[in-house]
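S.K.: model the structure of this input:
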Amino acid sequence: MKNESTPVDMPESSSVAKGKAPLIAVSRDEKGGYGKGIAIFDFVLRLAAIVTALAAAATMGTSDETLPFFTQFFQFQASYDDLPTFQFFIIAMALVAGYLVLSLPFSIVAIVRPHAVGPRLLLLILDTVALTLNTAAGAAAAAIVYLAHNGNSNTNWLAICQQYGDFCQKVSGAVVASLITAVLFVFLVVLSGFALRRH
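M.R.: From the prediction side, this is the model:
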């Protein structure tokens, strides 16, 4: 007795018929949407960091006060340019703000092309350098502001903020703005690293 087999026709799925493998993982479009969301958030953080960096530099640059109870020829005055640390702070924060403005086109490229690795890697490296500069300037200025508020009895440095209240208020505000900028830079670096890891 002869065994005969009958072929059974199976309909091909549309993806196999077109020569494509069925999608199991997340599609590229969904990943692109996720990457675009990260890039948009990156752009918004850069705008916020520009505002805080410029505010820090401008506040420090306008911090001066003259005590009113002295004559025209004999006055006590406190200004940012009396201390090289505050001058360095203004230059550093101006450089950071300038870099952030120049980085905006690269951030826009990351929004338009969320899968591009080059602009994101460049931003990660430059953001780390800018974060270092920002932190150095903010920490140095914070040390001087601490001395202005509390003084140091061991070295006979007197606290001047009781006399120069407006000056100390402005330089303290500038330091706080620089520290906010540093925190925004930390978020930018983490976002860039996370976006690169997903590639």
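
S.K.: only C-alpha atoms from now on, for both contacts and neighbour counts.
M.R.: Noted.

S.K.: for I160, helix, strand, or coil?
M.R.: Counting by DSSP: H, G, I helix; E, B strand; the rest coil, the backbone at I160 sits in coil.

S.K.: number of nearby residues for it?
M.R.: Neighbour count of I160, defined by other CA atoms under 10 Å: 17.

S.K.: same check, this time on A140
M.R.: 15.

S.K.: quick check: closest non-adjacent residue to it.
M.R.: Take A140 and drop its neighbours on the chain: the residue closest to it by CA to CA, 6 or more residues apart in numbering is T85, 6.5 Å away.

S.K.: and the one you found, what does it touch?
M.R.: With contact set as CA atoms under 8 Å, 6 or more residues apart in numbering, T85 has these partners: 137, 140-141, 144.

S.K.: alongside the first, I'd like the structure of this one:
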Amino acid sequence: MAKVVQLEHGEASTGSSPGINKGISILDFILRIVAVIGTLASAIAMGTTNETLPFFTQFIQFRAQYSDLPTFTFFVIANAIVSAYLILSLVPSIFHIVRSGARTGRIALVFFDSVSLALLTAGASAAAAIVYLAHKGNAKANWFAICQQFNSFCERISGALIGSFVGIVVFILLISMSTVAVSRR
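M.R.: You can find the predicted model right below:
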């Protein structure tokens, strides 16, 4: 039963509005789909990134691919795991649309969303450091910027980062909305 609260001007208001909870649940579902698209696209873009450049002759070539760097491999694995979790989390999200008063499922989603946010942030942050070095290099460590030579490679890995960071922002919104929805009950 919803508690009735008397406002200053004499109107009565319920403490928990089912319309707002249903709206939060629908927004939760939509944001999960956006996060699936961002993280899955990031994993695919990074996982299929490679570029080969000829050097002097066609028999000697330089090749850059994501698997050359363990950080990019971790990035692909982290995004793939988070994408799989997000796809599985669509089922409870639909359940919350139907039954907007379900609290236990929402608390479980907050926990798993937080774990996924940590994993996604770790992968994206590590990859961002390598992408920065690929673009700018580091003269003190004698690491040369490779993006002048491997332009297509760098464009794809930078684009993959964008999708992953979109996923991070969406997770922050999901966790915030779910905690507000749980605290309203």
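
S.K.: returning to that earlier point: so what does the residue nearest to A140 of the first structure match up with in the second structure?
M.R.: The alignment partner of T85 of the first structure in the second structure, by TM-score structural alignment, is T71.

S.K.: same question, A17 of the first structure
M.R.: Aligned partner of A17 of the first structure by TM-score structural alignment: none.

S.K.: same deal with L133 of the first structure?
M.R.: With TM-score structural alignment as the criterion, L133 of the first structure matches L119.

S.K.: could you do L196 of the first structure as well?
M.R.: For L196 of the first structure, the residue aligned by TM-score structural alignment is V182.

S.K.: and its match, how many neighbours?
M.R.: 16.

S.K.: one more: the one 3 residues further on?
M.R.: When neighbours are counted by other CA under 10 Å, R185 of the second structure registers 13.

S.K.: what ranges does the first structure have for its helices?
M.R.: 14-17, 28-61, 84-112, 118-150, 165-198 (DSSP state H).

S.K.: re the thing from before, compare the contacts of T85 of the first structure and tell me which is most surrounded.
M.R.: Neighbour max across the contacts of T85 of the first structure (other CA under 10 Å) = A141, 26 neighbours.

S.K.: if I look at the residue lying closest to A181 of the second structure once chain neighbours are set aside, how far off is H135 of the second structure?
M.R.: Excluding the flanking residues, the one nearest A181 of the second structure by CA to CA, 6+ apart is N21, at 6.5 Å. Applying CA to CA, to the nearest Å, the value for N21 of the second structure to H135 of the second structure is 45 Å.

S.K.: so which of the two has more stuff around it?
M.R.: N21 (24 against 18).

S.K.: trace that one over to the first structure, please.
M.R.: Structural alignment (TM-score structural alignment) places N21 of the second structure against G35 in the first structure.
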